[in-house]
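**Q** sequence first, then the predicted structure:
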Amino acid sequence: MPVKKQILSNNITLITQPVLNSRVTTFGFYFSVGSRFENEGEHGISHFTEHMLFKGTASKSNREISLVFDRMGGIFNAFTERENVGVYCTVPSESMENYKVALDTLCDLTENCTFPPEEMEKERGVVQSEILAVLDDPDDSAMDEVASCVWPNQKLSLAITGTSDDVNSITREQMLGWYKKYFTEGELVVIVCGRIDEEFLVETLQALSTHRPALEFFRHSHFSEKALWNVEKRILKARFSQTQIFCMYPLSSLLSFEEYISLLIFNSAAGETMSSRLFSSLREQSGLCYSVGSFYTTYENAGLWSAYAVCEKSNAAQVYRRLSDEISGFLENQISDEEIEISKERLCGSEILGETRTAFLMQRLWNFYSMGFPLCGTEKILAGIRSAEKRDIIEFIAKLLNEEKKASLVYGPSLSSRQKKEILCQKK
């Protein structure tokens, strides 16, 4: 059924996608705030506030909030990223009572949280434990270092959780002000997919406080500073047993929908699947590593595409060379007809499978909204993938893989002088 976008009288942006005969509803509340909004003395406050949303409102205790979703077998969670905080749930809505209770609870969290002092002190310890867990996790730690490598000394590279010292300094008064500014009165986009009672949905959301109008992300930005890309080969010691290697290229945040489709096809062919070039070359043919692939991420005025591999320390220089060679191969040999066909069919299959999951539909709508794309359904997306032309994909790849803008990060146990020299002296 068609996707609908409307701006409510209190400036909340509401996006809905009804699913015929669905017995499930997914609600997503997206607030425009995150670590990139934070200044000195505020680092980690968005993430800490997200934790505290669950700790009680004027009408519900933290346990009562949990029981709302546990009793109906629903999924309820939240996350903090660099530019947004999301609170979401998926509930069985065959009984519209579940639908109404879930929506009422999310609205309650949006403007009635009380931040009990005793709960805040307990959760402060939980957040500090999470910070330590991130430091102990090779993947999470590496992603923070990736951001620091390509956007050094910029807000975009700040750790989402902040440091233990940052979290320890946040006061309840600070958090109350942050909550009011960015959650109760800030920009709010609500996305609902599945079984929908639109009349009740609109009526309930319009009863909330007036919010700031949401920016159209693809035309404006919350951030006046440019995200300056850093071209560097960085070798960084870490206390983990394996070496993580990243080869990174800047990705425009102003992609057209057609360029986005080219990105999806290229990323699939490069490293997202078991038949991809990176997986086939570095793992299946060479046995150089267990984990290898590619990914991309976009922000309001920045983005990156990266190939990566995780290997033993002794293979670091060889893996870096092979990773670089395979990426360059897309410029020298270009993407083949077979790779394009495989990628297209895989992407179409994923979209068709995702159509059965309301959480997938919600996330897709948020991605499209935040990137300024048409809020379309599955059929139009499938048509866009299937109609992508090889020449456009090749042109996109050539523009993306600009070797003069390539940045690299080798992150892991200490390498020998010979290994460092091999990596640093490689031209690619």
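**A** Yes, it's here.
**Q** can we go C-alpha only for contacts and neighbour counts from here?
**A** Will do.
**Q** how about Lys234, secondary structure?
**A** Actually, residue 234 is Arg. It isn't Lys. Assigned with DSSP: H, G, I helix; E, B strand; the rest coil, Arg234 falls in the strand class.
**Q** need the contact list for it.
**A** 149, 408-410 (Cα atoms under 8 Å, 6 or more residues apart in numbering).
**Q** so how far is Gly377 from it?
**A** Arg234 sits 42 Å away from Gly377, taking Cα to Cα, to the nearest Å as the criterion.
**Q** just checking, what packs against the longest helix along the chain?
**A** Counting residues, the longest helix in the chain under DSSP state H turns out to be helix 117-136. Under the contact criterion of 3 or more Cα pairs under 8 Å, 6 or more residues apart in numbering; DSSP states H and E, helix 117-136 touches helix 45-52, helix 138-150, helix 164-169.
**Q** run through the neighbouring helices and strands of the shortest one.
**A** Packed against helix 164-169, as judged by 3+ Cα pairs under 8 Å, 6+ apart, are the following elements: helix 117-136.
**Q** structure B:
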Amino acid sequence: MTQSARAQEPGTTVTLHPGDDGSGAVRRTVLPGGLRIITEAIPSTRSASFGIWAGVGSRDETPEDAGASHYLEHVLFKGTRRRSALEISAALDAVGGDLNAFTAKEYTCYYARVLDADLPIAVDVVSDMVAASLNRPEDVEAERNVILEEIHMRDDDPGDLIHDEFSTALFGDVPIGRPILGTVDSINALSRDRIHAYYRRHYVPSRLVVAAAGNVDHDAVVRLVTTAFAELPGVEGDLPAEPRIGGPAVPTAPTVRVVDKDTEQAHIVLGTAGLCRTDDRRFALGVLNAALGGGMSSRLFQEVREKRGLAYSVYSYTAQYADTGLFGVYAGCQPGKADEVLSICRDEVARVAETSLTEEELERGKGQLRGGMVLGLEDSGSRMSRIGKSELVYESLLPVDEVLAKIDAVTLDDVREVGRDVLTRPGALTVIGPFGDRDFTL
């Protein structure tokens, strides 16, 4: 375990992990205003990834602000007092770098990946975007149409839409249950002044984490970030972080949501509320998820696709949030096969909840989880994401070896316990397809 930033004096630097001869060393500096800077040194690479993580996402929105976090993500690319939208993109294109961003339920991230020698450019551009956005009325209006098109694109892709519908069915009409994109009505109602006020309220030092990984020097990154933020007006002072609004509404009875849509395939998600991100049982649930629906050897894939050929895509998945989570099973099949596929998925979930996994499935699930984690950390971008997200949403950063040890320590009893708890909770079923008002309750 590493110490929390809350216990660190502002203006100081600590080494969270010493690494091996400098490789993999993780260090954190907390600036006087509360801005946290965390880096991981990987001298063997020639790239550097830089990101700024804001502790605000769609879960922090009132109904009147629905979609504001994602809307703001778009607008921050449109220009600052130093750069136009073209100059922002051209600065990274000129060095062959990647510049992007994404919005989630509980955070937003702006990031760039460049050659190590070009890190100062990435720091300057991304910091400028995040801290000194103008949010001009004309830019807000231009992006409004882009976001409305993104919503329409999501609505035209039932494989994407089904997951938003499932969250709404599971959690209800609370912030965590609403779509990250917002709705057509909420996006049309958002004014420039409201978006700018949202920006000024949430993009403050205490809610920002700067992360860099690759062939980077921590002290150099701190100097670059300090210089970049010192000259920028967007995050003057430090305001207290606002509490999250509206907790999750976990169903007390099964909820069914059917979206009648003229599609070639039926799209199904069956699931329950899961575990929060700090629940120690998340490692056992991860192993269970891998064995149940995480790969070609999983129970769901074998029963639904390999043995019966009923679906091309079938899998299970988990998501963790601050105080809750979700567990879901997805399948896409011909509408006429929906009942059979749904019955098999329910049976397999119930069987795992009742009898757990076999020893062979346990070991295979653990191996899949270990390999997926380590192989997913092979580049500077994934390393930056790991340390940045961990610093923002966890109390401490677990070393990779400690995470692997926790996976290895999962037993059949652990899986049995978490399966009986999570998989028997009241849940939700969401179906998209040409079903009219058909009743899927049973």
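**A** Perfect, thanks for sending it. The model shown is predicted, which means the values in this text are computed figures rather than measured ones.
**Q** where does the TM-score land?
**A** Superposed pair, TM-score by TM-score structural alignment, normalised by the length of structure 1: 0.89. Supporting alignment: 411 aligned residues with a Cα RMSD of 2.2 Å.
**Q** circling back to that earlier point, how about the helices and strands packed on helix 117-136 of structure 1, which one is nearest Gln242 of structure 1?
**A** Ranking these by their distance to Gln242 of structure 1 (criterion: Cα to Cα) puts helix 138-150 first, at 8.6 Å.
**Q** now the contacts of Arg234 of structure 1 as CSV including distance to Ser93 of structure 1 and secondary structure?
**A** Listed next are the contacts of Arg234 of structure 1 as CSV, based on distance: Cα to Cα, whole Å; DSSP: H, G, I helix; E, B strand; the rest coil:
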residue, distance to Ser93 of structure 1, secondary structure
Cys149, 45, helix
Ser408, 48, strand
Leu409, 47, strand
Val410, 48, strand
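**Q** mind checking which of the residues you listed are buried?
**A** Neighbour-count burial (16 or more other Cα atoms under 10 Å) applied to these gives 149, 408-410.
**Q** pretty sure Trp229 of structure 1 sits in a helix.
**A** No. Assessed with three-state DSSP, Trp229 of structure 1 is coil; it does not lie in a helix.
**Q** what does it correspond to in structure 2?
**A** Here Trp229 of structure 1 is matched to Val250 in structure 2, going by TM-score structural alignment.
**Q** and for the residue lying closest to that match once chain neighbours are set aside, the neighbour number?
**A** Closest residue to Val250 of structure 2 apart from its sequence neighbours, by Cα to Cα, 6 or more residues apart in numbering: Phe171 at 5.3 Å. Close neighbours of Phe171 of structure 2, defined as other Cα atoms under 10 Å, add up to 24.
**Q** please apply the same query to the one 10 residues further on.
**A** Burial of Leu181 of structure 2, expressed as a neighbour count using other Cα under 10 Å, amounts to 23.
**Q** how about it, what's its partner in structure 1?
**A** By TM-score structural alignment, Leu181 of structure 2 lines up with Thr161 in structure 1.
**Q** so what's that match up against?
**A** Shown in contact with Thr161 of structure 1 (Cα under 8 Å, 6+ apart): 35, 43-45, 47-48, 127, 131.
**Q** wait, which of the buried ones among the contacts of Arg234 of structure 1 is closest to Ser268 of structure 1?
**A** Taking Cα to Cα as the measure, Ser268 of structure 1 lies nearest Ser408 of those, at 20.9 Å.
**Q** helices of the stretch 201-350 of structure 1, start to end?
**A** With DSSP state H, counting those that start in this stretch as the criterion, the stretch 201-350 of structure 1 has helices at 257-267, 277-278, 316-332, 337-354.
**Q** give me whichever of these is most buried.
**A** Compared across those, helix 277-278 shows the largest average neighbour count, a mean of 26 (mean count of other Cα atoms under 10 Å).
**Q** structure 2: matching residues for that helix?
**A** By TM-score structural alignment, helix 277-278 of structure 1 lines up with residues 299-300 in structure 2.
**Q** which residues touch the residue nearest to the spatial centre of structure 2?
**A** Taking Cα atoms, centre = their mean, the centroid of structure 2 lies closest to Ala104, which sits 5.1 Å from it. Applying Cα under 8 Å, 6+ apart, one finds that Ala104 of structure 2 lies in contact with 57-58, 180.
**Q** likewise for Arg172 of structure 1?
**A** Arg172 of structure 1 neighbours (Cα under 8 Å, 6+ apart): 115, 117, 120.
**Q** that one maps to what in structure 2?
**A** So Arg172 of structure 1 corresponds to Arg192, using TM-score structural alignment.
**Q** the equivalent of Leu67 of structure 1 over in structure 2 and Ser49 of structure 2, how far apart?
**A** Aligned counterpart of Leu67 of structure 1 in structure 2: Ala90 (TM-score structural alignment). From Ala90 of structure 2 across to Ser49 of structure 2, the span is 18 Å (Cα to Cα).
**Q** same deal with Arg346 of structure 2?
**A** The value you get for Arg346 of structure 2 to Ser49 of structure 2, if Cα to Cα is used, is 42 Å.
**Q** indicate which one of the helices of the stretch 201-350 of structure 1 is closest to Thr16 of structure 1.
**A** Nearest to Thr16 of structure 1, of all these, is helix 337-354, at 16.3 Å by Cα to Cα.
**Q** just the residues contacting the closest one, thanks.
**A** Contacting residues not belonging to helix 337-354 of structure 1 are listed as 264-266, 268-269, 360-361, 378, 382, 385-386, 390 [Cα under 8 Å, 6+ apart].
**Q** quick one: map the residue nearest to the centre of structure 2 onto structure 1.
**A** By TM-score structural alignment, Ala104 of structure 2 lines up with Glu81 in structure 1.
**Q** can you pull out the strands in structure 2?
**A** In structure 2, the strands defined using DSSP state E lie at 12-17, 26-30, 36-41, 47-54, 98-103, 108-115, 208-214, 255-260, 266-273, 311-320, 325-333, 427-433.
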